[in-house]
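K.L.:
Okay, sequence plus prediction incoming.
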Amino acid sequence: MAVATPMADTLIARGFGDADDGAGFRGAEFLLVVLAVVHLALLVSALHALANDWLTGWQRVALFLGVGMWLGQVSNSFAHELIHRGKRGLFRLGAAVYVSLLFGHHVSAHRLVHHVHVATDSDPNSARLGESFWRFFPRAWLGAFRAGLVAERKRADRTGRINPYVIWIGGAGLCLTLVLVLFGVRAMVDYLALCAYAQMQLMLSDYVQHYGLRRRCADGRTEPIGPRHSWDAPHPLSSLAMVNAPRHSDHHLNPARVYPALRLGPDDRPMLPYSLPVMGALAMVPPVWRRVMDRRVARMMAVEERQAATVLH
C-alpha cells in the first residue's frame, strides 16, 4: 500500500472534483469516530504483539513500519479533523488520539498558534525557505510546544479555566504508565518509538505544506491568510486516506469546513508536483527537496510580488 498509493496518485493527474455547494455529508463525522476507535484498537494490538515473542525480527520491523505509517498519516489526519469540529465530544476524541501519540500539545499549538500565524516567522510550523526538514523538526517541535503553552496560559488567565497542558502532559504520563504496566519495558520502548515516528510524519506534513511560503507585511501589519500560503496536493488516493488533508489551503481559509467539502480551487494555487506522501519522502533528502521545491517557491513568491505591485499601482 505504501508504494501502490503514491504510484496510483502519480498516474492520475488530478483528484476528484470539488463537492457541490450546499452538499450534505451524512456519515462524515461517524467515519471519524470509527477511525478513532480503529486507531486505539490498532495501537493496543500492535503493542501487545510487539511485547511478545510471536514475531520474527523482520515481522516486528514490518509491523512497526506499517502501524507507524497508519498512526502518522491516517490517525493524524482524522484527529486533526476532529479537533476542528465544534462538537465537544468530537473535539475531545481527537485530543485523546493526539494524547495517545504523546503529542497532546499539538491540539493547542495547532489551533492557537499555527492557524493564527501560519506563513509567518511567528509560526514554528511554517518552514523557512532553504531550511532542511532535519533542522525544522526539532525547532518546530519545541517552538510549537512553547508557543502553545504561552497561548494557553494567556487563555487560562483570561477565562479562569485549567490549562490543558496539564491534560496533555498528564495524559502522556498515564499512557506511558499503562503501557509499562500492561505490556512491560520493551513495549514501552516500542511505544515511544512509534509515537516519535508518527510525530515525525505529522511534522513532515507541516513542513511540506507550508515550505517557503510567506505572507507579506506592510506598515507593521500582516496580510490575511490566502490561498497562496499553503501547498495543495490534488492526488486522489492519498487524499482519501488522509481525509482530504492535502487540500490544505482551503482548510486554512475555512478551518470549520468539514473534510469532504474541502476544495482545491483554481490551478494558480501552490500545487505540489507529487502526492503528499511522496513529497514527505523527498523532504527527508534535503538536496533533492531543494532542487524540486526552491524554484517553485521562487515562482510563487514572484507571482505574489507582481500582484502586490499591481494593487499599489
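P.N.:
Structure received.
K.L.:
Every contact and neighbour count from this point should use C-alpha atoms.
P.N.:
Noted.
K.L.:
could you pull out the strands for the stretch 101-250 of the chain?
P.N.:
Here the stretch 101-250 of the chain has its strands, by DSSP state E, counting those that start in this stretch, at 217-218, 221-222.
K.L.:
Dump these into TSV; add distance to His252 and mean neighbour count as well.
P.N.:
Listed next are those as TSV, based on distance: least, Cα to Cα, whole Å; neighbours: other Cα atoms under 10 Å:
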stretch	distance to His252	mean neighbour count
strand 217-218	19	10
strand 221-222	16	10
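K.L.:
So Gly17 versus Pro260, what's the distance?
P.N.:
When distance is defined by Cα to Cα, to the nearest Å, Gly17 is 11 Å away from Pro260.
K.L.:
Could you tell me which residues make contact with the residue nearest to the spatial centre of the chain?
P.N.:
By Cα atoms, centre = their mean, the chain has its centre lying nearest to Leu202, at 4.5 Å. Shown in contact with Leu202 (Cα atoms under 8 Å, 6 or more residues apart in numbering): 72-73, 76.
K.L.:
Mind doing that once more with 6 Å?
P.N.:
Residues in contact with Leu202 (Cα atoms under 6 Å, 6 or more residues apart in numbering) are Gly72.
K.L.:
Any idea how many residues pack against Asp190?
P.N.:
By other Cα atoms under 10 Å, the residues close to Asp190 number 17.
K.L.:
That should have said Asp268, apologies.
P.N.:
Neighbours around Asp268, by other Cα under 10 Å: 10.
K.L.:
how close does it sit to Glu304?
P.N.:
With Cα to Cα as the criterion, Asp268 and Glu304 are 11 Å apart.
K.L.:
re the thing from before, same drill for Gly17 and Pro260, tell me which one is more crowded.
P.N.:
Neighbours per residue (other Cα under 10 Å) separate Gly17 from Pro260, with Pro260 holding more: 16 against 11.
K.L.:
another structure for you, compare them:
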Amino acid sequence: MAFIIPASVIVGYYLAGWWNMLSLALVFLIIPFLDYMIGTSDYNIPKDRISIISEQFFYRFVTYLWTYFQLLFLAWAFYVVTFGHLSSVQEWIGFTLGTGLVTGGIGITVAHELGHKKSALERLYSKILLLTVCYMHFYIEHNKGHHVTVATPEDPATSRKNESFYAFWFRSVFHGYAHAWKIENNRLRRKGVSALSIHNEMIWFSILPLIFIAVVTGIFSIWANHFVWQLPVFFFVQSFIAFTLLEQVNYIEHYGIERKEIAPGKYERVTPIHSWNASHVISNFFLFQLQRHSDHHANAIKRYQVLYHYDESPQLPAGYSTMIILALVPGLWFHLMNPRLESWQLKSERVQQ
C-alpha cells in the first residue's frame, strides 16, 4: 500500500493543475477518514509464529524494492523538474510536497526499519535512502543515541510536555546532528583513530548528499544544454520536507513521556510504556507498522511485520496522518494530548505501585 502514495504523485502530475495536490489529499484526508472508519486492531502474531514470519523473505523484499523504487522515482522527479511542465505555483508546491511525502513519509520509514537490522546490505539501503533526503546522520543518532536516551532529558528527539513542535524541531534537528558527531568521534577515539580521517562516517554523511546532487545537476544540465538551477533547489526543499515529516513523527511518538531516573544519570529500562502507540489499521499498512512504536523501542531488532500492540502503552487518539496536522497547532495539540498524557501517567504510577 505504501506504493500508492508515489503513484498519486505521478498521476497528479500527469493530470496537471490542482491534481498535483492529490498526494496531500490522500495522506491528510483519505487515510485519516479510512482510519476513523476502520479503526484500530490489537491483533498480535502468535508468539510461536514470530520466528517464522520474521524470516519470510516477502517482508524484506518489499523494503529492498522500495530502495530501488525511490531512486527511480527521484530520477523521474528530476526529469520532471528539468523537462516537465510545472507551470504554476500550485503545481510546484503540490509536486514538491508530494515528493517529500514519498521520500520522507515512506522513504525514511523504510530507512528506519532497515537501519536497525544486522545485515550489511539492509544497513547500506538505509544509508542510501537517507542520502536522498540529506539526513544521513540519522543512521547514527537514531540507533546509537535516540534508542539509548529515549524518554530522558538527554535525548534531543524526545519532545517535552508543553513543548511546541516548532521548538522541538530546532532542538531535534540541530542537537541531533551535533550529537551524531559526538557519538562518531567517541567511537573513533576508542579505536585510536583521528576524528579527521576517512574513517569518520559523519564526514561522509555530511558531504555525500552534496556530491549526489552535484552529479545529478551536472548530468541533467548537460542533457538540457543549460545549467538547471532548479534541481538543487528542488532537492534541498524536498529533503527539508522529508526530514521535517520525520521530526513530526518523533514529536508525536514521544510527547511528554519520561523514564524514571533510578540513579544519577541512570534511568529505568525502556519498555512498551515509554512511547505512544497507534494501532490504526490503514495508516499502519502505509507505514510498515511504524505506529506500533512502543514495541519497536522495547524490542528494536524486531521486524515490522511482527511488532506487537500493548494495551498498557499510551495510545494516540488517531493515526500519524491526523496527528501530524494537529501537531502544527500547538494550542490544539496541548488541549488534546495533555489530558491523555496526565491520565496515562496516573494510571502507570498506580500499576507500578
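P.N.:
Cool, got the structure. Only a predicted model underlies this, so the values are computations on that prediction, with no experimental measurement involved.
K.L.:
hmm, back to that, with distance to Leu40 of structure 1 added, can I get the strands of the stretch 101-250 of structure 1 in TSV?
P.N.:
Formatted as TSV, those follow (distance: least, Cα to Cα, whole Å):
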stretch	distance to Leu40 of structure 1
strand 217-218	43
strand 221-222	41
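K.L.:
Out of those strands, the one nearest Ser45 of structure 1 is which?
P.N.:
Ser45 of structure 1 sits nearest to strand 221-222 of all these, at 47.2 Å, using Cα to Cα.
K.L.:
So what touches the closest one?
P.N.:
Contacts for strand 221-222 of structure 1 (Cα under 6 Å, 6+ apart): Arg216.
K.L.:
rerun at 8 Å
P.N.:
215-216.
K.L.:
do stretch 95-102 of structure 2 as well
P.N.:
Contact with stretch 95-102 of structure 2 is made by 5-6, 9, 13, 20-21, 23-24, 70, 77, 234, 237-242, 245, as judged by Cα under 8 Å, 6+ apart.
K.L.:
Give me the buried subset of those.
P.N.:
Using 16 or more other Cα atoms under 10 Å as the burial test, these include 5-6, 9, 13, 20-21, 23-24, 70, 77, 234, 237-242, 245 as buried.
K.L.:
Just these: which are in helices?
P.N.:
Applying DSSP state H to those, the entries found in helices are 5-6, 9, 13, 23-24, 70, 77, 234, 237-242, 245.
K.L.:
show me what contacts Glu122 of structure 2?
P.N.:
Residues in contact with Glu122 of structure 2 (Cα under 8 Å, 6+ apart) are 64, 114-115.
K.L.:
before we move on, what about Ala218 of structure 1?
P.N.:
So Ala218 of structure 1 contacts nothing (Cα under 8 Å, 6+ apart).
K.L.:
Quick check: the gap between it and Ala308 of structure 1.
P.N.:
To Ala308 of structure 1, Ala218 of structure 1 is 11 Å away according to Cα to Cα.
K.L.:
if we can go back for a sec, nearest to Leu50 of structure 1, of the strands of the stretch 101-250 of structure 1?
P.N.:
Going by Cα to Cα, the one of those nearest Leu50 of structure 1 is strand 221-222, 49.1 Å.
K.L.:
burial measure for Val3 of structure 1, as a count.
P.N.:
Look at Val3 of structure 1: counted by other Cα under 10 Å, it has 9 neighbours.
K.L.:
how near is it to Lys87 of structure 1?
P.N.:
36 Å.
K.L.:
what's the counterpart of Lys260 of structure 2 in structure 1?
P.N.:
By TM-score structural alignment, Lys260 of structure 2 lines up with Arg216 in structure 1.
K.L.:
hey, where'd the helices end up in the stretch 51-200 of structure 2?
P.N.:
Listed in chain order, the helices of the stretch 51-200 of structure 2 (DSSP state H, counting those that start in this stretch) span 57-83, 89-100, 109-115, 120-131, 138-140, 147-149, 165-170, 176-190.
K.L.:
what range in structure 1 does the fourth one sit on?
P.N.:
Read it as helix 120-131 of structure 2. Taking TM-score structural alignment, helix 120-131 of structure 2 hits residues 88-99 over in structure 1.
K.L.:
That stretch vs structure 2, average offset?
P.N.:
Compared with structure 2 after fitting, stretch 88-99 of structure 1 has a mean deviation of 0.8 Å; criterion: mean Cα distance after the TM-score superposition for structure 1.
K.L.:
Which residues belonging to that stretch are considered buried?
P.N.:
90-99.
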